[in-house]
Each structure stands twice: as structure tokens, then as C-alpha cells.
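Visitor: After the sequence you'll find the predicted model.
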Amino acid sequence: MDPVTPLVVDPSSAEPPYEQVRRQVAAGAAGGSLPPGHKLPPVRQLAADLGLAANTVARAYRELEADGVIETHGRRGTFIASPHLSDPAAVEAAAAYVEVARRSGLSREEAIRLVDDSWTTPRE
């Protein structure tokens, strides 16, 4: 997770462990301690860290995804959802940039470096 906002599961609580995980991640996303785009640990890693069964964490992640709190991107991982990443204008602009970068012969790393440079140095 995040060293600033570790999850804690209380085995003596009447609240099921999956719900404790779900509630804490949702609260972190809503409160900003888990910002949009923050990568969550894989199910098995978080389960091991918390001393839970993988199915328990998987259930929490499924419910969070159904609620739109997180997004799972296969092997890339699970992330706190961002409304900006599904904005059609942003998706179209990113796709257009990638097309131009590829045609220009830029590597992925070079293209990302140009974005980073532009992000930190505003154009006038």
C-alpha cells in the first residue's frame, strides 16, 4: 500500500476482513491519501502483508472495482481510479501524441521524457 496509510485488519472485529480492506481503501481514495493513479499491491502481496487469504483481498478488490474506486489493468496492476483517465478528449489527445511520436521515431522513454519536460516547463 503506502507507508503513510497502512491498512490494518482487526481479526476481533465483527466487520468481515474483506469489508475492512474495502472500507479503508475507499476512504483513502475519497480522502486523497490514496490519490488517483496510485498503484495498489497485488492481491497476493496485500493478503500476505495483512495475514489474510488471497480470496479475502480479491473480494475486496472486486467490490472496489464494481464501485468504481479502483481499476485493474491486467499485468500492469490495480490502481485508484481517475475520472480523467476516461475523459474522451484526454484519451484522444494521448493517442494522437503517441501516433506523432511513433512516426517521429521516438522511443517510449523519449516520448515520456518530452511529456515530463513539457509538464515542468510551461510554454508561453
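Guide: That came through fine.

Visitor: make it CA atoms for all contacts and neighbour counts henceforth
Guide: Fine.

Visitor: Which residue ranges of this structure form helices?
Guide: For the chain, the helices defined by DSSP state H occupy 17-31, 43-50, 54-66, 88-103, 108-120.

Visitor: Against that first model, consider the following:
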Amino acid sequence: MTGIGSITIDHDSPTAPFEQVRLQIIALVRDGGLIAGQKLPAVRELAHTLGIAANTAARSYRELEAAGVVETRGRKGTFVVGTGDVTRRSAELAAVEFVRTVRALGFDDAAIRGVFESALG
């Protein structure tokens, strides 16, 4: 099954349900299971379908909107903004800002790589 209907919640998972929804929607957008402009179910409908609280579904949508994956158009609903790796641009911008910050602290490229590798640790 593709699209929003393929989302499942593992209630035994240590990952919070809102995060499971968020991550699965991002994966569906990246993989083309959800396409730009596609309308997502209303919060209450998504919550009912997945067996989660409406506040949980709403939090997933809010976090997806903050990440630029979806947009809410008032009463019209929530829609997918783009397709492909929609989070890559944010990651690239964060990496650029990281490099700018540590260069301002006097680190050269080798030291920056070391700091980055340590952070991945």
C-alpha cells in the first residue's frame, strides 16, 4: 500500500507515535508515495485511522510544516509541499552554518572535519 494508508503505528516502539507518523510521512514524500500538492487527511481522520490522539496527529503535522514538508491552508487542509528529499535543503543549510560558525572560531578544514566526526561519534 502506498500513500498515507501505508502508515502504521507501533504502540510498543520507544519512538513516540507523533514521531513515527512524522518520519513515515517524510519517507513517503522522499520515495514518491506522496506527491507535491497531495492533500493529507484531516487531523481527526488521521488520528482515527491510526488509533492515536488527535493532538498526536496535529503535532506530527505541525512538525512537518515547520520542516517545510507540508503546508496547512486553513480550512482547505494540509498538503504536501514538495517531493524528493525535502529535508536535504535544511540539512545543507545547517551544515553551511556549522562550517561558518567553526571557521569564525578559527578552525581550519581538517579541524572542522574532526569536530564533525566527533559529533557523529
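Guide: That came through, no problem. All of these numbers come straight from a predicted model, not from anything done at the bench.

Visitor: quick one, longest helix in the second structure?
Guide: The second structure, longest helix under DSSP H: helix 88-104.

Visitor: Let me see the contact set for residue 57 of the second structure.
Guide: By CA atoms under 8 Å, 6 or more residues apart in numbering, the contact list for residue 57 of the second structure reads 18, 21, 43-44, 46-47.

Visitor: Need the residue closest to the centroid of the first structure.
Guide: Central residue of the first structure (CA atoms, centre = their mean): residue 79, 1.4 Å from the mean position.

Visitor: Of all the helices of the first structure, which one is nearest residue 75 of the first structure?
Guide: helix 43-50 (12.0 Å; CA to CA).

Visitor: could I get the helices of the first structure as CSV with distance to residue 75 of the first structure?
Guide: Putting those into CSV (distance: least, CA to CA, whole Å) gives the following:
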stretch, distance to residue 75 of the first structure
helix 17-31, 20
helix 43-50, 12
helix 54-66, 15
helix 88-103, 21
helix 108-120, 18
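
Visitor: and residue 72 of the first structure, which of these is closest to it?
Guide: Nearest of the helices of the first structure (CA to CA): helix 54-66, 7.5 Å.

Visitor: List the buried residues in that closest one.
Guide: Neighbour counts over helix 54-66 of the first structure (16 or more other CA atoms under 10 Å) mark 54, 56-61, 63-65 as buried.

Visitor: what two of those are the furthest from one another?
Guide: Between any two of those (CA to CA), the greatest distance is 16.2 Å, for 54 and 65.

Visitor: thinking again about what came up before, helices or strands next to the following helix or strand past the longest helix of the second structure in the packing?
Guide: Past helix 88-104 of the second structure, further along toward the C-terminus, the next helix or strand under DSSP states H and E is helix 109-120. Applying 3 or more CA pairs under 8 Å, 6 or more residues apart in numbering; DSSP states H and E, we find helix 109-120 of the second structure packed against helix 88-104.
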